[in-house]
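> here is my input, please return the structure:
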Amino acid sequence: MSTSPISAAQPNAAGQTSSARIIFASFIGTAIEFYDFYVYATAAALVIGPVFFPHGSATAQALSAFVTFGIAFVARPIGSFLFGHFGDRIGRKSTLVASLLVMGVSTTLIGFVPGYDSIGSLAPILLCVLRFGQGIGLGGEWGGAALLATENAPAGKRGWFGMFPQLGPSIGFLASNGLFFALALSLSDEQFRSWGWRVPFLVSAVLVALGLYVRLKIAETPAFQAAIERKERVKVPIATLFSQHGLPTLLGALAMVVCYTLFYNATTFSLSYGVSVLHIPRPTFLGMLCIAVVFMALATPLSAWASDRYGRKPVLIVGIIAAILSGFTMAPLLGSGQTPLVLLFLVIELFLMGVTFAPMGALLPELFPTNVRYTGAGVSYNLGGILGASVAPYIAQVLAAHGGLPWVGAYVSIAAAVSMIGVLCMRETRDSQLM
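Alright, predicted model coming up:
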């Protein structure tokens, strides 16, 4: 059921959590989770290839690194099935704590894995196992964080409340990229490849401890408590989801494709291409990404506010049209190799990522009833990741090698068109009740 502004904002004897704590708990968890994920994405673009796949050309190393990057996106739907089951059966709070632990432990352990020169082929095997663990954890994270925010939101403000988990990626990326940027400035290339790249992975342990402290302080959401009282929980949420809500799941996944493609082509692929092909210094490119992601953070609340005022679909349609057009800017801007133009390209892509990503915090939960909402939102979100992100840097690398940046730009435009189909086919959800 929908939550009144009073019940969402004030603590009560039943253990209701204040709005400030809800917002912070939904935000801090996704910020930490995405910090963990982006640490790997940045490392994949910079050092994973030489450290774990030293034999072969630079292109072969990059492709191998991006394959390990994609493994987590295969694991994420599995994580959404697993954590979604317990989130819809046991509750949002305990499941969110478990997903954070899985993600954090996997990330921290990556920082301890020896390179290929030390333990041979066991090194990439261990890396892949831990990368899979990262994906499992993140697969259960986002859906729970979005539900924590939206199921506690006052009437008419679900888009705004659902925006706070969507801010987590911007902050997580800034923290990750900022740390790599500082390391690039303070260490030599040899020091960075020897041990410096491991530091951001180890820092994750401290951040996870903070996230656990915050999440252990929150109460269960009113919508889930009401579902328990009405005895509406189902035994196997994933079976109910696919048998009764298959179309919304598919449409939600298609809608997410544009977000993933914009982000990972503007960051992981562009970083690799900019440093290795355009020969832009690593600190310079990392600095540009830090600037560009600020625009993503600024676009997020603007888009969320607009989605509450005008609806989820109109905002997404405008953003996706702009994303389709942005594909044509990749070759002239990024390909120029000129710092101002490259920065402009990164700003455009990440701003549009914020525009299209922000409404998803409310839209995906609104597509499903309470008894399968955790599973449904998470599965849609992470299936979209397989389509839009798992292979995005790899495909972009192959297209760039064979056809150049115009082909990569066309890929971005086509991915955005796929999302347009999903959005046009779905219903408007702004006025739906979370029952």
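> from here on, contacts and neighbour counts on C-alpha atoms
Fine.
> how many residues are close by the nearest residue to A31 once chain neighbours are set aside?
Taking CA to CA, 6 or more residues apart in numbering as the measure, A31 lies nearest to G168, with 3.7 Å between them; neighbours along the chain are not counted. The criterion is other CA atoms under 10 Å. On that basis, G168 has 24 neighbouring residues.
> right, and the helix or strand after the host helix or strand of G168?
Counting by DSSP states H and E, the element that carries G168 is helix 163-186. Downstream of helix 163-186, the first helix or strand assigned by DSSP H and E is helix 189-194.
> could you check the host helix or strand of M420 and say which residues are buried?
Using DSSP H and E, M420 sits in helix 405-425. When burial is assessed from 16 or more other CA atoms under 10 Å, helix 405-425 yields the following buried residues: 405-420, 422-423.
> show me the contact partners of it.
The list of residues contacting helix 405-425 from outside it, by CA atoms under 8 Å, 6 or more residues apart in numbering, reads 250-258, 261-262, 265, 313, 316-317, 320-321, 323-331, 335, 388, 396, 399-400.
> redo that, cut-off 6 Å
Judged by CA atoms under 6 Å, 6 or more residues apart in numbering, the contacts made with helix 405-425 from elsewhere in the structure are 251, 254-255, 257-258, 320, 324, 327-328, 330-331, 396, 399.
> so which of those residues belong to helices?
Here DSSP state H is the test, and these give 251, 254-255, 257-258, 320, 324, 330-331, 396, 399 as lying in helices.
> from those residues, which is closest to G49?
Set against G49, the nearest of these by CA to CA is A396 (16.6 Å).
> any idea how far the helix or strand hosting L241 is from the chain center?
Assigned by DSSP H and E, L241 belongs to helix 237-244. Between the centre of helix 237-244 and the centre of its chain there are 24 Å (CA atoms, centre = their mean, to the nearest Å).
> buried residues in that helix?
Within helix 237-244, the residues scored as buried using 16+ other CA under 10 Å are 237-238, 240-241.
> and what of stretch 12-25?
16-19, 21-25.
> end to end, how far does it reach?
One end of stretch 12-25 sits 18 Å from the other (CA to CA, to the nearest Å).
> returning to that earlier point: how about the contacts made by the residue nearest to A31?
Residues near G168 by CA under 6 Å, 6+ apart: 27, 30-31.
> please give me the structure for this one as well, since I'd like to look at both together:
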Amino acid sequence: MVLGDNGVTRQVAADSRVQVRRAALASAVGTTIEWYDFFLYNTAAALVFPHLFFPASSAYAGAMQSFATYAVGFAARPVGAAIFGHWGDRIGRKATLIVTLLLMGISSGIVGMLPGTSAIGIAAPLLLVLLRLVQGIAIGGEWSGSVLLAMEWGDQRKRGLLGSFAQIGVPVGLVLGTGGMTLLSATLSPAAFDSWGWRIPFLLSLVLVAVGLVIRLKILETPMFAKLVENRQTARTPVLDAIRHHWREILLSAGVRFSEQMPFYLFTSYVLIYVVSRHEFSKTFVLNAVLVGAACELALIPLFSAMSDTFGRKRVYLCGAVLTGLIAFPYFTILAHGSHALVFVAVVVSFVPHALQYGPQAALIGESFPTHLRYGGAGLGYQLASVFAGGPAPLLATWLLHTTGTPYAISGYIVLAAVVTVLCVIFLKDRSKADIDDVTVYQRT
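From the prediction side, this is the model:
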């Protein structure tokens, strides 16, 4: 049977819708797996690694050393963004994302099998740092590819919503990773959890990677990049070109992340140490609060992302940045002096301003770069913030509290981050309504 023109058109539209759904699913599942692995490390860095890999240190020194290895992963992210940004803009989004998924999953599985310092000495923390570097490189290359996979396939009027599928991976990964740690912490004895229980979620990441690979292998390259290849408009040195011609957008993209990323890692990682050490609250209690907050954010991210398609990215984003600054002092007041119920509510509510920013963020950054430089440019801007905002956050918070004796020094740190973000959002161009399918506009460099 031969289809008429209308039949062909309907078939093409149906095939396109299937690919959009697959791209969105691949985007969400891939980032979920990668962030599951990343957050497992964050939680373990707060609860297990200080005494497992730095047993000779004091509680303060152990926490500092553990969070230093945590920060290494963030420092490696821009390196990953540069490496995979080059190949993502040269050979395509799909192939590059398969490599990042394998890197993250395998390195996390090895962390789950790594002996402690008591067994292999100094080699243990050194191997831990090396594996954290690999994780950081993988995450650095993952984000922009996952975002573009959904953004470049779907309806351009819904870029905010489509880009949020990659962002959803953060709360889902946090729920799975933290949920696994919470379950094991609640059901095992402290000795069993510290000895072998914490390893189970890391080993399960190998199973999740296999699932993610099956899904990612079924998707096609995005139409925008396919057209770029067809027209022979791919850049020879896309990352260098992005830095040369779009350095302003890269720096502003990094700046808009300060009030989103830095407080988030305080609210999800540092809070585990602070609340448990300041109160007679159990690890499980704090993990449960983080888990509920992440579950709430899972619903809020697509909501705020869809709002950004209607009202503009910058308006929604600025609301989140301002709210982050406003809750900084009340948040630590409650953590320092509040009851169980108030602390629980404060931890959960801290996820709301993050969702206001993190939801629209993918589209806000991604649409700031032309197609032939988008993987590398967006990745560099996004991951550069990790070096100055997310990575040092728990380390600086630990130092600030130890040096000043007051948690309000950390509150001031959060307010400063909010001010940086507000200024950068103001100067970053809002392209919410612009057409980013620009392959015929930009010439090969």
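> TM-score for these two?
TM-score of the superposed chains, computed with TM-score structural alignment, normalised by the length of the first structure, equals 0.96; 428 aligned residues with a CA RMSD of 1.5 Å.
> returning to that earlier point: got the buried residues of stretch 12-25 of the first structure as TSV, with secondary structure and distance to Q191 of the first structure columns?
What follows is these, written out as TSV (DSSP: H, G, I helix; E, B strand; the rest coil; distance: CA to CA, whole Å):
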residue	secondary structure	distance to Q191 of the first structure
Q16	coil	50
T17	coil	46
S18	coil	46
S19	helix	45
R21	helix	41
I22	helix	41
I23	helix	39
F24	helix	36
A25	helix	36
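> pick out the residue closest to the middle of the second structure.
Nearest to the centroid of the C-alpha atoms of the second structure, with distances taken as CA atoms, centre = their mean, sits V170, at 5.6 Å.
> what's the nearest residue to that one if we skip its chain neighbours?
If the residues on either side of it in the chain are set aside, V170 of the second structure comes closest to W35, at 5.7 Å by CA to CA, 6+ apart.
> tell me the counterpart of P50 of the first structure in the second structure.
Applying TM-score structural alignment, one finds that P50 of the first structure aligns to H51 in the second structure.
> sec struct for its match, please.
Here H51 of the second structure is helix, with the state taken from DSSP: H, G, I helix; E, B strand; the rest coil.
> distance of it relative to Q11 of the second structure?
H51 of the second structure is 60 Å from Q11 of the second structure, where distance means CA to CA.
> what do you get for P392 of the second structure?
In this structure, P392 of the second structure and Q11 of the second structure are 51 Å apart, going by CA to CA.
> of these two, who's got more company?
P392 (21 against 13).
> how about the strands in the stretch 201-350 of the second structure?
Remark: strands of the stretch 201-350 of the second structure are absent; assignment by DSSP state E, counting those that start in this stretch.
> which residue ranges form the helices in it?
Remark: helices of the stretch 201-350 of the second structure, listed N- to C-terminal, are 223-230, 238-256, 258-265, 271-278, 283-311, 313-337, 340-349; assignment by DSSP state H, counting those that start in this stretch.
> in a markdown table, list those helices along with distance to P360 of the second structure.
Converted to a markdown table, those look like this (distance: least, CA to CA, whole Å):
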| stretch | distance to P360 of the second structure |
| --- | --- |
| helix 223-230 | 21 |
| helix 238-256 | 11 |
| helix 258-265 | 11 |
| helix 271-278 | 25 |
| helix 283-311 | 5 |
| helix 313-337 | 6 |
| helix 340-349 | 19 |
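> relative to I200 of the second structure, which of the ones you listed is closest?
Proximity of these to I200 of the second structure was assessed by CA to CA; the nearest stretch is helix 283-311, lying at 17.0 Å.
> which residues in the second structure does the helix holding M420 of the first structure align to?
Helix 405-425 of the first structure corresponds to residues 407-427 of the second structure when matched by TM-score structural alignment.
> also stretch 196-216 of the first structure?
Going by TM-score structural alignment: stretch 196-216 of the first structure matches residues 197-217.
> what does R257 of the second structure correspond to in the first structure?
Under the alignment by TM-score structural alignment, R257 of the second structure pairs with M256 in the first structure.
> before we move on, back to that, if you compare the helices of the stretch 201-350 of the second structure, which one is most tucked away?
Mean neighbour count (mean count of other CA atoms under 10 Å) peaks for helix 258-265 among those, with a mean of 25.
> ok, average deviation of it from the first structure?
Compared with the first structure after fitting, helix 258-265 of the second structure deviates on average by 1.3 Å (mean CA distance after the TM-score superposition for the first structure).
> which helices and strands does that helix pack with?
Packing contacts for helix 258-265 of the second structure, counted by 3 or more CA pairs under 6 Å, 6 or more residues apart in numbering; DSSP states H and E, involve helix 408-427.
> can you give the distance of the helix it packs on from its chain's centre?
Here the centre of mass of C-alpha atoms in helix 408-427 of the second structure, compared against the chain's by CA atoms, centre = their mean, lies 19 Å away.
> and what of stretch 298-318 of the first structure?
A distance of 18 Å separates the centroid of the chain from that of stretch 298-318 of the first structure, by CA atoms, centre = their mean.
> try stretch 223-242 of the first structure
On CA atoms, centre = their mean, the centre of stretch 223-242 of the first structure falls 26 Å from that of its chain.
> ends of it, how far apart?
As for stretch 223-242 of the first structure, its first-to-last residue distance stands at 22 Å under the measure CA to CA.
> not counting its own residues, what contacts it?
Contacts for stretch 223-242 of the first structure (CA under 6 Å, 6+ apart): 1, 85, 151, 371-372.
> burial check on V111 of the second structure, number of neighbours?
For V111 of the second structure, the count of nearby residues is 18 (other CA under 10 Å).
> need the residues that contact stretch 92-99 of the second structure.
With contact meaning CA under 6 Å, 6+ apart, stretch 92-99 of the second structure is reached by 88, 145, 221.
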